[in-house]
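*Asks:* coords below, sequence missing:
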């Protein structure tokens, strides 16, 4: 597993020169924050240190750490919490990432692969997102290129006057729907005729492969299909073509409710409200996950380092996954508060990405 670390800027490089005592005190503050979300004071720190140090000496070190921008006091006379810069320094220079236990690996494989191996990519990605949410207590997110499966069946179902539902069933078991406008006065027989024509032309081909073939066949079959049926076929093709081009990437988010748990204060509630609004902005989430596609491994985004989380102060841990040709086809990850358990979630995201890639390659 590899953790993609951004190049250190000059301030972060200077922080790397912290002595051992300062690093231990800083680590205690970060560990406390990641575990409880609460500030840690000098008296408690002095009891936790591996070497004997008075609370007054601890306060002197804390003052130096605060001057470097690594920690801050949320209230007067309170303990200290890590800043976003402090969390970035911790993640880049001090985070110790272990490997998943055999039980964790088995749980991920069982939940993502499932008992039924003949599943669509959509099912795999949805299960992966839900699994990451459940294990991390954050929101599981996946962005993937929309697939263009071979077509098994297509049918027009009449709705209200002037509208029909086009149902497309893929060979992988996926089902998608589009509503299309119908010519006025269309007889029900025209829908059946259009369905039969498209099934004869499209079955076994992807939508991209079938589109030009259907258009050519439609021109040659004008005399066999009456004008109204031909217009229904064209309407169905236009509906699918517009959907495929307009939504080239799909976003799956599971576990938003986890973000409402373990709130410490009213400001936490406001932060989560802002984060949920962020997750509603599909394009911004897709853009952010897209930044992880260029990584060789797991990427970590913290707080205001990106515009998406500039108000909610959240973090995201994400990794790309590949198909059988080693081509990146999507990104998955976890979004939650900045006090995510990075050491546990980083290998979890990395392993899940590898499992998803393997399953896609088998499909």
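*Replies:* Yes, it's here. Bear in mind that the values here come from a model prediction, so they are computed numbers and not experimental data.
*Asks:* C-alpha from now on. contacts and neighbour counts both.
*Replies:* Fine.
*Asks:* Count the residues that sit near residue 47.
*Replies:* Residues near residue 47, counting by other C-alpha atoms under 10 Å, number 13.
*Asks:* Just confirm it is within a strand.
*Replies:* No: counting by DSSP: H, G, I helix; E, B strand; the rest coil, residue 47 falls outside a strand, being helix.
*Asks:* Let me know the distance separating it from residue 63.
*Replies:* Applying C-alpha to C-alpha, to the nearest Å, the value for residue 47 to residue 63 is 18 Å.
*Asks:* what does residue 342 give?
*Replies:* 26 Å.
*Asks:* which of the two has more neighbours?
*Replies:* Taking neighbours as other C-alpha under 10 Å, residue 342 and residue 63 compare with residue 342 leading, 20 against 15.
*Asks:* Stretch 235-248: which residues count as buried?
*Replies:* Going by neighbour count (16 or more other C-alpha atoms under 10 Å), the buried part of stretch 235-248 is 235, 236, 237, 239, 240, 244.
*Asks:* Kindly indicate whether the last one is helix, strand or coil.
*Replies:* Meaning residue 244. Per three-state DSSP, residue 244 ends up helix.
*Asks:* Included below, for side-by-side comparison, is a second structure:
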């Protein structure tokens, strides 16, 4: 990461508070022999100065196995998250690095959040499908804590290091597959409208439709949160249109299962009456009924690349690129078939 402002020291905070360094140290260590008013003042100045305790040197005999990297999610763990975690844990075991998994709900207080991670001994932070504020990025830079983002929802700074996949190519191949089966009325149900990965998949879908001369009808694109309930809700809405689609490309496997359920509730058979393509190739794609045709996103490999990149940043080593995209691949299973005359009409 780029060099940030010089860290505040205990002496800096002590001078601002008009107390001794020993008093500031007592506050940091939770000692009780500090007057409440003094404690409140020192704690306020620690936050104001974005004070970060220096990392402790490893004890004699400790090796790289004592290093830990934190991976944080903004929402509950799901099938997508499990694949990422597996890749991180496998790579961590290979490198002798511990991986700590956490969920960060809501907007974390920028300064204390970064300080707490450093105080806990984290070498780096990996954030998954997160929307990070400018304040949080500044706090991480001041704490000199390297950050790598997997599938970022936003990229507020060009120099944020991120790992993703070829989402445009994935969206293109998913839609081309459905077009090759004779479908022309193809809908897209994606994730958050502003998410970079969703936009790329949507553009791939639109590019394939335009190249084939297939119109995207009104109501054929919708955006949720990459969840089962979103697939259920938006799948129901598009299937209830006066001219419903014969195929749906869904931005993730979990939402695709929601679309499947919405179709079954309307007496539609998959794939005889409706073809469905997902995205990710998580375990639920393989155990769905019928098994889900999907775009494989190399989630485990993405986790491994993110961890290796984070460790290189923590060691001050250069990296080849601030954004890496791994290749996607269409996996054809039982949820897609040629369009029938009755549904094409």
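*Replies:* On my side now, so go ahead. A quick note: this is a predicted structure, and the numbers were derived from the prediction, not measured.
*Asks:* Give me the TM-score for this pair.
*Replies:* After superposition, the two chains reach a TM-score of 0.27 (TM-score structural alignment, normalised by the length of structure 2), with 158 aligned residues with a C-alpha RMSD of 6.8 Å.
*Asks:* wait, which of the buried residues of stretch 235-248 of structure 1 is closest to residue 34 of structure 1?
*Replies:* Using C-alpha to C-alpha, residue 244 is the member of the buried residues of stretch 235-248 of structure 1 that sits closest to residue 34 of structure 1, with 42.0 Å.
*Asks:* So which of the buried residues of stretch 235-248 of structure 1 belong to strands?
*Replies:* Judged by DSSP state E, those include no members of strands.
*Asks:* buried stuff in the host helix or strand of residue 112 of structure 2?
*Replies:* In the assignment (DSSP states H and E), residue 112 of structure 2 maps to helix 110-119. For helix 110-119 of structure 2, the neighbour count (16+ other C-alpha under 10 Å) marks 110, 111, 112, 113, 114, 115, 117, 118 as buried.
*Asks:* who touches the first one in this structure?
*Replies:* Contacts of residue 110 of structure 2 were listed using C-alpha atoms under 8 Å, 6 or more residues apart in numbering, and they are 135, 136, 139.
*Asks:* Spatially nearest residue to it, not counting backbone neighbours?
*Replies:* The shortest distance from residue 110 of structure 2 to any non-neighbouring residue, by C-alpha to C-alpha, 6 or more residues apart in numbering, is to residue 136 (4.5 Å).
*Asks:* The one you found touches residue 125, doesn't it?
*Replies:* No: with contacts counted by C-alpha atoms under 8 Å, residue 136 of structure 2 stays clear of residue 125, the gap being 12.0 Å.
*Asks:* For structure 1, just list every one of the helices.
*Replies:* Assigned by DSSP state H, structure 1 shows helices spanning 10-15, 20-36, 42-48, 55-67, 84-89, 102-113, 121-136, 188-202, 207-220, 227-246, 266-280, 282-291, 342-362.
*Asks:* Now render those helices as TSV, adding distance to residue 321 of structure 1.
*Replies:* What follows is those, written out as TSV (distance: least, C-alpha to C-alpha, whole Å):
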stretch	distance to residue 321 of structure 1
helix 10-15	30
helix 20-36	28
helix 42-48	41
helix 55-67	38
helix 84-89	24
helix 102-113	14
helix 121-136	11
helix 188-202	30
helix 207-220	24
helix 227-246	22
helix 266-280	21
helix 282-291	12
helix 342-362	5
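*Asks:* tell me which residues in the host helix or strand of residue 303 of structure 2 are buried?
*Replies:* Taking DSSP H and E as the definition, residue 303 of structure 2 sits inside helix 299-314. Neighbour counts over helix 299-314 of structure 2 (16+ other C-alpha under 10 Å) mark 299-311, 313-314 as buried.
*Asks:* Show me what secondary structure element comes after that helix.
*Replies:* strand 323-326.
*Asks:* Now do that next one: which elements does it pack against?
*Replies:* Judged by 3 or more C-alpha pairs under 8 Å, 6 or more residues apart in numbering; DSSP states H and E, strand 323-326 of structure 2 is in contact with strand 161-165.
*Asks:* Please determine how far residue 242 of structure 1 is located from residue 121 of structure 1.
*Replies:* The value you get for residue 242 of structure 1 to residue 121 of structure 1, if C-alpha to C-alpha is used, is 21 Å.
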